[in-house]
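Colleague: pasting the structure only:
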């Protein structure tokens, strides 16, 4: 079986979740004997990444195509068109990226099985950005929806897919699986002030303004030694707005806005946090939640995320993201007795390991791809 992933950015780029999640999936499939080809632009690649040549990697055959304008990847489109007739299945990771749209046209033309992952792009908050253009694209996809297998990472995303493409559209529901990092030992107690952590894109859809209001309302936060660290990419200058808000709330000395981190530094920041907070208005998944859980760090996630499993498994909290509710939840989280907090950390590790480790769950994707390439997958389903 030969699988093809045309994608905007790919590991070692860190431009969003698919850069890593597709990389981990491709590696898991290669370990199971699958022939994998990845074609990516060179957006956000390190200078030492080899461009415009096929590389043999743990994730299969990979090519990073030099691209002057990320949203006009003409060379990537042309090369994907040349590849698609030779593969068995095409898997796309964006509904609106030009490379995905062009690859979809070619896959349908050549009657190749096509899997399409919206990756949160159908959430109302996401569709509110440039809505006229996105509605035009969705209108163009609808006539071909019966030829597509959509991938949802949650039941809410499955509902969104059916809302836009019809109740009978074929959907497979599978979470993102991660290559879990090693569990880091605890840092020396007292080496850093205790802190809450947000790690991800600094963007209004992440509701970080509400998180700032919440910590301002949290009596336990304000009356204790706690810090709030906001760590991530700030492409639009939103960090300056958050800094002004923190200063206005009297939290300038308690809130730090920090650049993105990777590798062991990222894992250390996650491991040492008292809790990760993901207050987003909308989130189709949130890989960082699994990364935090894998380091034993409990998570406070909003109802706009698909993380209802957190309280069910005793690994965190799933609450509305209005400031008052968030503040009350933070008070609870920051006041947990030592023994109870230790239980949260243990359950966090157990949840990440059992349900989201690509090493033990990669076979679920292989089963799905096999069913599609042999015409055995004909109805919407959730792979167990």
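Modeller: In hand now; what should we look at? Everything numeric here is computed off the predicted structure, so don't read it as measured data.
Colleague: C-alpha only now, for contacts and for neighbours.
Modeller: Fine.
Colleague: Check which helices and strands the helix or strand hosting residue 115 sits against.
Modeller: Assigned by DSSP states H and E, residue 115 belongs to strand 114-116. Counting contacts by 3 or more CA pairs under 8 Å, 6 or more residues apart in numbering; DSSP states H and E, strand 114-116 packs against strand 89-92, helix 98-109, strand 149-152.
Colleague: Output those in CSV; the columns should cover mean neighbour count and distance to residue 125.
Modeller: Converted to CSV, the helices and strands packed on strand 114-116 look like this (neighbours: other CA atoms under 10 Å; distance: least, CA to CA, whole Å):
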stretch, mean neighbour count, distance to residue 125
strand 89-92, 24, 21
helix 98-109, 20, 21
strand 149-152, 24, 17
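Colleague: ok, structure two:
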């Protein structure tokens, strides 16, 4: 079985999707020595990886022209002997080129929207997205052999838009081999709240800053907030100005992004992870925080109800007031109580979100699409 994956970028600056895709492919290559996978992407300054270090996996970096179109990607897909194509993301030309070439060559394909069909995402640059939907995006999605969603709420969003394709509900996973299973020593002087993600307005960072201003000095005593990430320079400057105007420079700091071992150290040192997002199709950083024994507060813009059902954090409504309420409860907990939540979170990730389990499900999906055996239980099928 030969599969070609297509994603616009795997640059280290692009966040969760690049990590999810590269880790997923690596896991599938390790699970099945008979599968061959080519990852096709555009050139970028700092790709997460340049090779899979295995003979059955390749990475190809393509030049691109105006609007992100790539002649070399088109030629590669035209010559490919792939049995199945799998594209990640919407609105961008590489995945559209993949879908168009798949239809021309009668090759089945999967599209993973990566949260780009969520209601909040559709309200961003809505005119451009309506135009893209009418010109090519609806057709690309409608003709996909399957659409891959990472959570039940994303399945619902896709169905609400009228798409009747089979939908595979397979969560993103993380490679637990990279995450130590030893219980960490959390920072105590001061205790740290962590935000670590792409710095973007959809992440709700302003809500976190505003919520912090509403907490009493007693509750905030011996706590600081570390915001790690990269993003638009002008937006980061706006956040820094807001922090300064609120006289919080000694309590909230925006720091350069960290990667690899340094990122894991930051996760493990934090006593609490907060992602006050407006919209996530999954939120890989939530799983990463839990894998580091760190409890999480995130919003119902992310599909993490399991924080409540497995007692490893709070799943709250979007906005400042729910965040204030949650922080008031969390910050007064003892270090031992917070660590207990973190231990629960680690077990949740081990049970449900390991990359091994996710890779196995994706291989089952590929086999089902190509061989049409019994429909997997994680496929939501609705006939046209």
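Modeller: Thanks, I have the structure now. As the structure is a prediction and not an experimental result, all values here were calculated from the model.
Colleague: re earlier: kindly reformat the helices and strands packed on strand 114-116 of the first structure as JSON lines and extend each row with distance to residue 352 of the first structure.
Modeller: JSON lines is the format used below for those (distance: least, CA to CA, whole Å):
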{"stretch": "strand 89-92", "distance to residue 352 of the first structure": "25"}
{"stretch": "helix 98-109", "distance to residue 352 of the first structure": "30"}
{"stretch": "strand 149-152", "distance to residue 352 of the first structure": "19"}
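Colleague: Out of the ones you listed, flag the one nearest residue 76 of the first structure.
Modeller: helix 98-109 (7.0 Å; CA to CA).
Colleague: what residue of the first structure takes the place of residue 212 of the second structure?
Modeller: Applying TM-score structural alignment, one finds that residue 212 of the second structure aligns to residue 215 in the first structure.
Colleague: The strand holding residue 115 of the first structure maps to which residues in the second structure?
Modeller: Against the second structure, strand 114-116 of the first structure falls on residues 109-111 (TM-score structural alignment).
Colleague: next one: stretch 274-290 of the first structure
Modeller: Using TM-score structural alignment, stretch 274-290 of the first structure pairs with 271-287 in the second structure.
Colleague: How far does that stretch stretch from one end to the other?
Modeller: End-to-end distance of stretch 271-287 of the second structure (CA to CA, to the nearest Å): 15 Å.
Colleague: Can you tell me the closest non-neighbouring residue to residue 156 of the first structure?
Modeller: residue 306 (7.2 Å; CA to CA, 6 or more residues apart in numbering).
Colleague: tell me the contacts of the equivalent of residue 326 of the first structure over in the second structure?
Modeller: In the second structure, the residue equivalent to residue 326 of the first structure is residue 323, according to TM-score structural alignment. By CA atoms under 8 Å, 6 or more residues apart in numbering, residue 323 of the second structure lies in contact with 207-208, 211, 276, 316-317.
Colleague: Quickly find the element holding residue 323 of the second structure.
Modeller: Per DSSP H and E: helix 320-330 holds residue 323 of the second structure.
Colleague: sorry, back to before: mean deviation (superposed) between the helix or strand the match of residue 212 of the second structure falls within and the second structure, please.
Modeller: In this structure, residue 215 of the first structure is located in helix 208-217 according to DSSP H and E. Superposing on the second structure and averaging over aligned pairs (mean CA distance after the TM-score superposition for the first structure), helix 208-217 of the first structure comes out at 0.8 Å.
Colleague: counting contacts, what elements does that helix pack onto?
Modeller: Counting by 3+ CA pairs under 8 Å, 6+ apart, helix 208-217 of the first structure packs on helix 219-222, helix 238-248, helix 323-334.
Colleague: Please name whichever of the ones you listed is nearest to residue 302 of the first structure.
Modeller: helix 323-334 (8.5 Å).
Colleague: Tell me where the stretch 251-384 of the second structure has helices.
Modeller: Using DSSP state H, counting those that start in this stretch, the helices assigned to the stretch 251-384 of the second structure run over residues 260-269, 284-291, 306-309, 320-330, 335-352, 355-371.
Colleague: could the ones you listed go into JSON lines alongside distance to residue 101 of the second structure?
Modeller: Converted to JSON lines, those look like this (distance: least, CA to CA, whole Å):
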{"stretch": "helix 260-269", "distance to residue 101 of the second structure": "36"}
{"stretch": "helix 284-291", "distance to residue 101 of the second structure": "30"}
{"stretch": "helix 306-309", "distance to residue 101 of the second structure": "39"}
{"stretch": "helix 320-330", "distance to residue 101 of the second structure": "46"}
{"stretch": "helix 335-352", "distance to residue 101 of the second structure": "35"}
{"stretch": "helix 355-371", "distance to residue 101 of the second structure": "18"}
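Colleague: Deepest in the core, which of these is it.
Modeller: Of all those, helix 284-291 carries the top mean neighbour count, a mean of 25, counting by mean count of other CA atoms under 10 Å.
Colleague: Good, we can wrap up now.
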